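*Asks:* Could you look at this predicted model? Sequence included:
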Amino acid sequence: MKKCVCALIALIMSFPFLTACNNGDGVGNESKNQENESAAVSGSVSDESSEASEDGNKPYGWNLPVRDMDNREFRVLCREFGAGSASILGFNGEVIQRPDFDEQTADMVDIEKYRVRREIEDRYNCTITGELSSASQGDFNNIVKSCVLTGEPHYDMVFDAYGFMYTIIAEDMYADIASIDSIDLSNPWWDQNAVRDLSICKKLYFICGDINTYDNDGTWVIYYNKELAAKVIPDVNFYSLVENNEWTFDKFAQIVRMVSSDTDGVDGMSEFDTWGLGTESYNAFVHMLASGRKIAQKDENDVPYLDFQNDGMYTVMDKIMTFYSDNDNVLVANRFSGKYSNPWEETIIKAFRDGRELFYMGGLINMVGFRTIDFNFGVLPIPKYTAEQDNYYHSVSIHNMSCLGIPATTDDYDDLGLIIEALGAESKNKVTPVYYDKCMKSMYVRDEEDEAMLDIIFDSRCFDLGSVFNWGGILWEFMNINTNFASRFDAIADAAQAQLEETLEYFRK
């Protein structure tokens, strides 16, 4: 009987649905999160984005068991990313939808998320409900704690940023996803880079995959103004630089310095002039990660160790910090924190929108909002540190992203695991092709060359446990823009090691 049901489901799942995308906006301000936290102290898409699985023409998840859940309700708690922000717009939930969701007016991705949820509800005789919460980091975590400790309110799935979630893992608030038998993390609807990079001692407490999309939006890239480039540096073909393995940090810095100029009629460079690069302090870390280095590496037993005090790291950081300290060529939004309530919007975003900035470095959450720009722009990978690197490496934001966590409310996650697997598989069949091929590639970027750049970017995403757990506040030292980083690293090394040991003590239990 189950084989018949699966065959029928496979037939139904083979018919795609087409709708239209709407507009939104978004700005990834990682440095702002750092400042706020200091004061208080996706599935990834890929070229497999089609409805045919590796088994041929069968859809992903065709062989998952189908079980009658007897009308069980599964509850989702999802952070409302961008709540109260004028610049991060368009996020409408992972798995669940807003109460005012209307299939006639919703955008294409949200419609597919809705259809996936309803299909899984019908298939498994269950309901999937929940809320989006705009609570602060602390209050959001307190909701999860109340769920685990008192059972009220009850949630089965949580979508939050791992830069917020990690703080309550050691309090036994989240379950080890890798230990849930009904979830197979080797399945193609889970981001295998995240599975590899985010585990500790073979345990995994948060994960990305096709079940969520905002982790994709939190992928960092370089946008560039094609018209400004054609005017100022007409002989430079950026796509050829990438294809010929010449897109390196040195080349990037050279081009930036060729473009920055005093154009506002007032002596001295200000936020109103023309800039080669608009960026933020967090991106110093992004460039470091793009070199293939990490704050924390892992050994053969999946045990992380700190790796930020060595000559190789110092060489990379010296070049990055020297470049970011060049106030005549690099516009860093954080320098204007005392002048503007939102320095990102008022400086680097404004300069790019005004056509006065060649490169803007930020998250793909900006892509939808940039569609209203009246000049042609492109997308490029974060440059390699040297041409000798085998691969590009791309950062996923620690706060402007979503991942899945499971509250530690029970010892029996069998049914929940099956529902999560089904949601992930069906999202890979329906949501990811719409998100990546129909929206990101066909509607957001403007040229075929940019589509190839997106493939490079998404194929090279990676995660650094040192930035996620931020042991000893080490990430903040990578964001402190000056060349005295070695002494700062020394000053926090013992605290970072001690906090890492505390984390390992919990994970080894």
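*Replies:* In hand now; what should we look at?
*Asks:* use CA for all of it now, contacts and neighbours both
*Replies:* Fine.
*Asks:* Pull up the gap between Thr279 and Asp415, please.
*Replies:* Distance, Thr279 to Asp415, by CA to CA, to the nearest Å: 45 Å.
*Asks:* So those two - more neighbours on which side?
*Replies:* Using other CA atoms under 10 Å, the more surrounded residue of Thr279 and Asp415 is Thr279, with 23 against 17.
*Asks:* That one and Phe285, how far apart?
*Replies:* Counting by CA to CA, the gap from Thr279 to Phe285 is 12 Å.
*Asks:* Just list the residues touching the closest residue in space to Asp459 that isn't next to it in sequence, thanks.
*Replies:* Distances taken as CA to CA, 6 or more residues apart in numbering place Ser46 nearest to Asp459, at 6.5 Å, with adjacent residues excluded. Contact partners of Ser46, counting by CA atoms under 8 Å, 6 or more residues apart in numbering, are Asp455, Phe458, Asp459.
*Asks:* next helix or strand past the helix or strand hosting the first one?
*Replies:* In other words, Asp455. Per DSSP states H and E: Asp455 is located in helix 448-459. Per DSSP H and E, the first helix or strand lying C-terminal to helix 448-459 is strand 461-462.
*Asks:* ok, and what's touching that following strand?
*Replies:* So strand 461-462 is in contact with Asn193, Ala194, Asp197, Thr219, Tyr393, His394, Ser395, Val396, going by CA under 8 Å, 6+ apart.
*Asks:* Just give me the closest of those to Ala161.
*Replies:* Val396 (10.5 Å; CA to CA).
*Asks:* Could you tell me how many residues sit around that closest one?
*Replies:* 23.
*Asks:* contacting residues for it?
*Replies:* Contacts of Val396 by CA under 8 Å, 6+ apart are Asp215, Asn216, Gly218, Thr219, Trp220, Arg461, Cys462, Phe463.
*Asks:* The structure to be compared is supplied as follows:
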Amino acid sequence: MKPTSMILTLILLCGLISSCGDVEPIDNPEATSVGESTDTVESTDPNSVCDLPSDVRFEGETFTFAVYENANTQNLMIVDEEDGETINDAIYQRKIKTEERLGVTIEQVIYNDNFNEFQNPILAGDNAYDVGNIRCTDALKVWQEGMIIPASELPYVNIEKNYWNKSFNDSLTLCGEQYVIIGDMMISTLDLTYALLFNKQLVADYNLDSPYDLVNSGAWTIDAMYDMMKQVASDVNGDTVMDDNDRYGYLSHPKQVLPNFWIAAGEMSVKKDESDVPYLAMGEERFNDVIQKVFEVLWDAETYYLPTDQLYDVPESSIKLFTNNQSLFMDSSFHHVQQLRGMETDFGILPYPKYDESQERYYSRVSYYNAPIVPVTNNNLELTGALLEYFNYISSETVIPAYYDIVLYSKVSRDDESQAMLDLIFDSRVVDIGDTTLCADIRDGFVATMFQTNDRNLASKLPTAQSKIDAFLSKMPE
């Protein structure tokens, strides 16, 4: 279901979204549904309405989620009470409405970010929870080890519905098996969507072209971004050393840089063949062209600030420099964008740039996601399938509108143009297996170090990367 503010975006997209020419197209995830408040938003689109039969109820039964807490996204499935915060109250309403509809009690257990705490009950044969909300990397592991029930076996679940993210789910099949499914109950796919923030004061001070106009005209490219960055980046104190006393073009955690740009260029580090089997695509010529271009405009031109603090996906030093007007652009997930509500200088929100103007559309990166999995110890698939179907539906009517319209539109986005950009960004989200499921071997395994150390020899890394892919494929379930 499209956001209520999508009319402007549809006008925007008419000239932008089409096939990708000589670039292999990446599936375009559907937009999430939005509304105007935390109240339930009624839809007239049949594909946005839950078709769960009215007599499907499970009186007196208890359903338990297992979740872990993460500093980079929101993971809680339920909260105990309303507290006046928009998202909290929407999550509470989701719980109440689901309990009333199905006649159940929903509970939640929270475990530390420790995979053993999650898998030990399964290994012990203990039905401790019905659905686990875990890291995408761990979801693959438990599937390979036979600890979960494939999503395709769940009754009542209709992934063709708008509240299931079909394009995401199409990318989350391996060897023809839908091992996990993502829907609107998972805020992490919004929280971990990445965008470019730009400092409006610096745009005005340097009389730069409007980034919004560049996006709308299709001219928002890496070269256009570079032209702006090189005018702003400066050794302010003249000591010939670029440090946190100077001004930059771009701020980002080193592990995020290259994936942001290659995905925005329409490339993937890992693709799937006609048999749905993953293969390494980093040796393709255009992929390498994109990587080398990014090194040139960031390292060679000294427009990039390398943070020394790298604990969080968006470093605290990046936020400090950006709010202090010391950088034109900052990379950020939407979870971390919300930390800038108090920034005095206005900022805008943009998609990452295209590789060049021959690329006919924009792509936005989801760096990670949390996956709901069903353990083999689950002894009530009827309840599980029904609850997941309704829970995702009611999330599209409560939590998603709260997140999108109120938290982002009202509290973060500061102008009408940024609101249109939000629609474009969320409509253009894609998932790269090498950046998510296999991030330990690819993105965090060697890509992050390459960029941090200005090592441009991608070809030398590919044999090791291929061996990781081969090892991964050897563990696929029969």
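*Replies:* Received, thanks. A quick note: this is a predicted structure, and the numbers were derived from the prediction, not measured.
*Asks:* Fetch the TM-score of the aligned pair.
*Replies:* After superposition, the two chains reach a TM-score of 0.85 (TM-score structural alignment, normalised by the length of the second structure), with 440 aligned residues with a CA RMSD of 2.5 Å.
*Asks:* how do the contacts of Ser46 of the first structure look in the second structure, which are kept?
*Replies:* Counting by both residues aligned by TM-score structural alignment, their matches' CA atoms under 8 Å, these that remain in contact in the second structure are Asp455, Phe458, Asp459.
*Asks:* Select from those the one having the most neighbours.
*Replies:* Of those, with other CA under 10 Å as the count, Phe458 tops at 21 neighbours.
*Asks:* Could you check what's spatially nearest to the equivalent of that one over in the second structure, not counting adjacent residues?
*Replies:* Aligned by TM-score structural alignment, Phe458 of the first structure pairs with Phe426 of the second structure. Once flanking residues are discounted, Phe426 of the second structure sits nearest to Ala31: 6.2 Å by CA to CA, 6+ apart.
*Asks:* now the strands for the first structure?
*Replies:* With strands called from DSSP state E, the first structure shows them at 72-79, 126-133, 157-160, 220-225, 275-279, 296-298, 304-306, 330-332, 357-363, 377-380, 394-395, 403-405, 461-462.
*Asks:* which residues in the second structure does the third one align to?
*Replies:* The alignment of strand 157-160 of the first structure onto the second structure (TM-score structural alignment) spans residues 131-134.
*Asks:* Mind reading off the mean deviation between that stretch and the first structure?
*Replies:* Aligned to the first structure and superposed, stretch 131-134 of the second structure gives a mean residue distance of 1.7 Å (mean CA distance after the TM-score superposition for the first structure).
*Asks:* buried sites along that stretch?
*Replies:* Val131, Gly132, Asn133, Ile134 (16 or more other CA atoms under 10 Å).
*Asks:* Redo these as a markdown table? Include distance to Arg443 of the second structure.
*Replies:* Converted to a markdown table, those look like this (distance: CA to CA, whole Å):
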| residue | distance to Arg443 of the second structure |
| --- | --- |
| Val131 | 28 |
| Gly132 | 25 |
| Asn133 | 22 |
| Ile134 | 19 |
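*Asks:* Could you report the distance from Val241 of the second structure to Ser234 of the second structure?
*Replies:* Taking CA to CA, one finds Val241 of the second structure at 10 Å from Ser234 of the second structure.
*Asks:* For the two, indicate the residue with more neighbours.
*Replies:* Ser234 (20 against 11).
*Asks:* Map the more buried one across to the first structure for me.
*Replies:* Per TM-score structural alignment, Ser234 of the second structure is aligned with Ser261.
*Asks:* so how far is Leu277 of the first structure from its match?
*Replies:* Remark: distance between Ser261 of the first structure and Leu277 of the first structure (CA to CA) = 11 Å.
*Asks:* joint contacts of the two?
*Replies:* Contacts common to Ser261 of the first structure and Leu277, judged by CA under 8 Å, 6+ apart, are Asn329.
*Asks:* rewinding a little: save the kept ones among the contacts of Ser46 of the first structure as a markdown table, and put in distance to Arg257 of the first structure too.
*Replies:* Below are those laid out as a markdown table (distance: CA to CA, whole Å):
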| residue | distance to Arg257 of the first structure |
| --- | --- |
| Asp455 | 28 |
| Phe458 | 28 |
| Asp459 | 30 |
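*Asks:* Nearest to Ser467 of the first structure among the residues you listed?
*Replies:* Comparing those against Ser467 of the first structure with CA to CA places Phe458 closest, at 19.4 Å.
*Asks:* if I look at that closest one, how far off is Lys251 of the first structure?
*Replies:* According to CA to CA, Phe458 of the first structure and Lys251 of the first structure sit 22 Å apart.
*Asks:* just to revisit the earlier point, ok, residues contacting the match of strand 157-160 of the first structure?
*Replies:* Contacts for stretch 131-134 of the second structure (CA under 8 Å, 6+ apart): 64-68, 75, 118, 370-375, 384.
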